[in-house]
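Colleague: turn this into a model:
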Amino acid sequence: MATPPGTGSVQLRPKLSELAATISANAKIVEDYLESKGLPYPSFAADGPSNFPIPQTPETEEIHDARQALLTASKHIYDLATGPNEYLRWLVWNYNDVSTLHVIVSFEIPKIVPLEGDISYAEIGEKCKVPELKIRQVLRLAMVNRLFYEPRHGYVAHTAASRLLREDPLMLNWVSYNTDDLAPASLKVVDALKQFPDSGETSDTAFALANNNESLFQFLGARPERAKRFGQAMSAFSTGQGYAVEHLVNGYNWGKLPKDATVVDVGGATGFVCVELAKAHSDFKFIVEDKVKAQLELGESTLDPALKPRFSYLVHDFFTEQPVKGADVYLIRWCMHNWSDKYAATMIKSLVPALKSGSKVIINELALPEPGKSNPWEERRIRTLDMVMMMCLNALEREEGDWKRLFAEADPRFKFESCTQPPGCLMNIVEATFVDE
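Modeller: The predicted structure is shown next:
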């Protein structure tokens, strides 16, 4: 397998021929695997697979390494062959891609275009009550991003990506949430940095400046339909490859805990993470905590009756003192990245009065890699997420050193154990043990 230039270290002078060789070698590895397993071939066509067709399992790890090498080299060769002048000139126009998506989902164009066959720009314009020429302007730009295509002059048909916006409500909500709620906030980042450079408050953000000084939580709380869409958008984001709960279940050595260990899921929503842990560890007991009572009630009402003897549910605000004393594990998953260091530290400190010597705090979130150490596609995803957290909540994604510092500042009795990333997972498992001797 060829190694992609730029992986593991920032390389400023890659050669086009070497990048091309890397692309060729790794494309063959991926293509051979697809053909040997009879898997559907990736395609832009409407009947193409919605996800990359090779499942992410331990058995396919080498194939996905080849795929990542292919993606990395492809990005490098595109950027290198473009050149910095032309690259910057068009990079700044990327907001037009978001704008076309906004038009497409707002006017429900994926539903207007039939799954089979095509439809004219004139008919789309008539249904949208928008002039044909303006619809044509929007869609022909979208088409360069593989959203729809023009099978014959003046007519529009679906691609795999546009079909997804028609058939997958989670993806539709993810796109519409970003275009409606986040894109306007992105234009206020400079204002927020100038007005509130040192703030860690959710009210002092670009999002608040774009929404009449309402924080994201206030905004969603006052708009149930937007809140519902937000929840579905987050489901689309967090259930994708690399975020599945199975990585936490299989990627941490739960067997080193007492056989009948008690796990407290802090901010656990419905308790869906603990349900998966319970299936794998038949003697563990679980206490699911959340501030939102409705989430707990939903989890309890849908829980498998066979698991109910090992589950309990408790309304709790994780910024206040932890009421469950002496548990073996306090698990926090996808909560702390919503908050600045000020509040993240409070979250950890609130656990301390409840901890016994040997209690573990396990955090399942991102630990940002060093710059340039990941492939550029993965790094772009996590750096973008980091920016969104600042823009919306004055929060952040953290590096391993940040996690170490938070535990050290919360209480010197914490022993930082590890920060690991299971294979195929985009999240990390951060572990600290409370040692009170």
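Colleague: contacts and neighbour counts: CA atoms only from here.
Modeller: Noted.
Colleague: the spatially most central residue of the chain: what's it in contact with?
Modeller: Relative to the mean C-alpha position of the chain, the nearest C-alpha, by Cα atoms, centre = their mean, is the one of residue 237, at 4.5 Å. Residues counted as contacts of residue 237 (Cα atoms under 8 Å, 6 or more residues apart in numbering) are residue 174.
Colleague: buried set for the helix or strand hosting it?
Modeller: Using DSSP states H and E, residue 237 sits in helix 224-238. By neighbour count with 16 or more other Cα atoms under 10 Å, helix 224-238 contains the buried residues 226, 227, 229, 230, 231, 232, 233, 236.
Colleague: the structure of the following sequence is requested for comparison with the preceding one:
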Amino acid sequence: METGTQSRILELAAEIQHCTQCLHDGLVADGQPLPSWELDTPPAPKLSLEGQAHQDALFEAMHELQALILGPVPYIFNKALESVYGLLGLHFATRFSLASSFPPGTTTTFATLADQAQIPESDVARYLRFAMTDRVFAEPSKGVVAHTPASKALASSSQLRAVLGHLGDEIWPSACRAVDAIQEWPGSEEPTQCGFSLAHDTDKVFFDDIKTDERRARRFAESLELLHQRPGFQIAHVLRGYDWGAIPFIHDQEKGTEEAASGVVVDVGGSTGTLGIALADAFPNLKRVVVQDLAPVTAASTVPDRLQGRLEFETHDFFADQTVKGADAYFLRWVLHDWSDHYAVRILRALVPAMREGSQVVVNEFCMPEPGELPPYQEKRARFHDLGMKQLLNAKERSKEDWKELFKTADERFTFQYISKPHMSELSLVVFEWRGSKGH
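Modeller: Down below sits the predicted model:
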């Protein structure tokens, strides 16, 4: 007699079959190569929007089926082991540059790799054989090492190697000390009292600490480049997710002033201007786009000839009072999540002296899901980022209620407008408008 659990595992099996068939048929219809273990397989399948939805549903079903089939105790035990040891093989291969030490399509040996890296052959064998259980490298005959598509990707992409190096050297040790930091400094909002602080024995903020080592700083920058290339983080989502074409905002047509009709956008903490340039190119109604960051960044930034007179870089610390007065929109992308509420409130209050009636603050970050809003597998991806900010900076990703409370604490004249998440974007647009007397 079937129980509810037996019925559920058969439902999941059917869902996996259905989603796999849909993915297969979609790739064939689009003329895309099918996933395989051949070395020339693409780094990632190019999926349509429908295909991406099937992929998400497939992973969700696989995740749940694994939990049900294993049972609670083995499932938790296996997850704990994977969390502790899962990165070891990749960390080892990255640290000693093993993937890039021989060309794809050729083979080498454990002995040769050990000689090149100046480490014991026994360590090479045991760590790479662990990586092989995740299909990173292969051992076609005893002691012989060949590439798989995964190790080929590791050999070919300096950005992927940078991500793994950053994960192994910065994130992983910080995660191991995150709980210790909570016990050491309960309730702290200081960025120097977190897992990273303990793991690296430093009194510097994460960003300042890695700047002391050019190799670490360069690796972090490359890691961000690869992260920003993910489809869910593309600038295109920002361009179509907010009504930039409606700028300038004039809320009182009869009393519209030159200031109110300025057509100005300020990209606060906008780095080298990737977004600012895209905005100025896409929306000619924006008469002035100001990209603000610290001096080392702005000094290395250049205004394209086509945008002279409309785009500018300005050196500015976002903890200091905002210098561009009465702009239509102040945009912050991936800024506030780097800071605990205590410091994020300071950043928002620094905008207040510049605000005018109708000015908007547009934040582009994660909006943490409400409990049960997303399936567990998808929710986990968001929770990864939240815990990452906690262990590195004592910072956080925020939910809708968190955003409302944060802005209210900064100044009650910030009025919530909406939160939207453009289709296929991983980040949301959180919009507040200034209402009431002019900021002072």
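Colleague: neighbours of residue 429 of structure 2, how many?
Modeller: Using other Cα atoms under 10 Å, residue 429 of structure 2 is surrounded by 25 other residues.
Colleague: tell me which element it is part of?
Modeller: Per DSSP H and E, residue 429 of structure 2 falls inside strand 428-434.
Colleague: and that strand, what does it pack onto?
Modeller: Counting contacts by 3 or more Cα pairs under 8 Å, 6 or more residues apart in numbering; DSSP states H and E, strand 428-434 of structure 2 is packed against strand 360-365, strand 414-420.
Colleague: what ranges does the stretch 1-150 of structure 2 have for its helices?
Modeller: Ranges of helices in the stretch 1-150 of structure 2, per DSSP state H, counting those that start in this stretch, are 4-29, 49-70, 72-85, 88-95, 110-117, 121-132, 149-156.
Colleague: ok, and the closest non-adjacent residue to residue 158 of structure 2?
Modeller: Counting by Cα to Cα, 6 or more residues apart in numbering, the nearest residue to residue 158 of structure 2 once its immediate chain neighbours are dropped is residue 222, at 7.9 Å.
Colleague: and that neighbour, what does it touch?
Modeller: Contacts of residue 222 of structure 2 (Cα under 8 Å, 6+ apart): 158, 159, 162, 163.
Colleague: what's the distance between the third one and residue 24 of structure 2?
Modeller: It refers to residue 162 of structure 2. Using Cα to Cα, to the nearest Å, we find residue 162 of structure 2 at a distance of 32 Å from residue 24 of structure 2.
Colleague: give me the more crowded residue out of those two.
Modeller: residue 162 (23 against 16).
Colleague: the more buried one touches residue 220, doesn't it?
Modeller: Yes - at 7.0 Å, residue 162 of structure 2 counts as touching residue 220 under the criterion of Cα atoms under 8 Å.
Colleague: residue contacts, the aligned partner of residue 270 of structure 1 in structure 2?
Modeller: When structure 2 is aligned by TM-score structural alignment, residue 270 of structure 1 is paired with residue 272. Contact analysis of residue 272 of structure 2 by Cα under 8 Å, 6+ apart lists 291, 297, 298, 300, 301, 302.
Colleague: then residue 171 of structure 2?
Modeller: Going by Cα under 8 Å, 6+ apart, the list of residues near residue 171 of structure 2 reads 196, 388, 392.
Colleague: most neighbours out of those residues, which is it?
Modeller: When neighbours are counted by other Cα under 10 Å, residue 196 leads these with 31 neighbours.
Colleague: please name the nearest non-neighbouring residue to residue 152 of structure 2.
Modeller: residue 104 (6.0 Å).
Colleague: need the counterpart of the one you found in structure 1.
Modeller: Aligned partner of residue 104 of structure 2 by TM-score structural alignment: residue 115.
Colleague: check residue 36 of structure 2 too.
Modeller: With TM-score structural alignment as the criterion, residue 36 of structure 2 matches residue 43.
Colleague: that match: neighbouring residues, count only.
Modeller: 14.
Colleague: from memory it sits against residue 161, does it?
Modeller: No - Residue 43 of structure 1 is beyond contact range of residue 161, at 9.9 Å (criterion: Cα under 8 Å).
Colleague: now list the buried members of the contacts of residue 272 of structure 2.
Modeller: Judged by 16+ other Cα under 10 Å, buried ones among those: 291, 297, 298, 301.
Colleague: which secondary structure element contains the alignment partner in structure 1 of the last one?
Modeller: Aligned counterpart of residue 301 of structure 2 in structure 1: residue 299 (TM-score structural alignment). Residue 299 of structure 1 belongs to helix 293-302 when elements are defined using DSSP H and E.
Colleague: for that helix, what is the distance to the chain centroid?
Modeller: 24 Å (Cα atoms, centre = their mean, to the nearest Å).
Colleague: mind giving me the packing neighbours of it?
Modeller: strand 285-290, strand 311-315.
Colleague: residues in contact with the longest one?
Modeller: With Cα under 8 Å, 6+ apart as the test, strand 285-290 of structure 1 has contacts from 260-271, 274, 278, 296, 310-318.
Colleague: how does it look with 7 Å?
Modeller: For strand 285-290 of structure 1, the external contacting residues (Cα atoms under 7 Å, 6 or more residues apart in numbering) are 260-269, 271, 274, 296, 310-317.
Colleague: that strand to helix 293-302, inter-axis angle?
Modeller: 150 degrees (axes from the mean of the first three to the mean of the last three Cα atoms, to 10 degrees).
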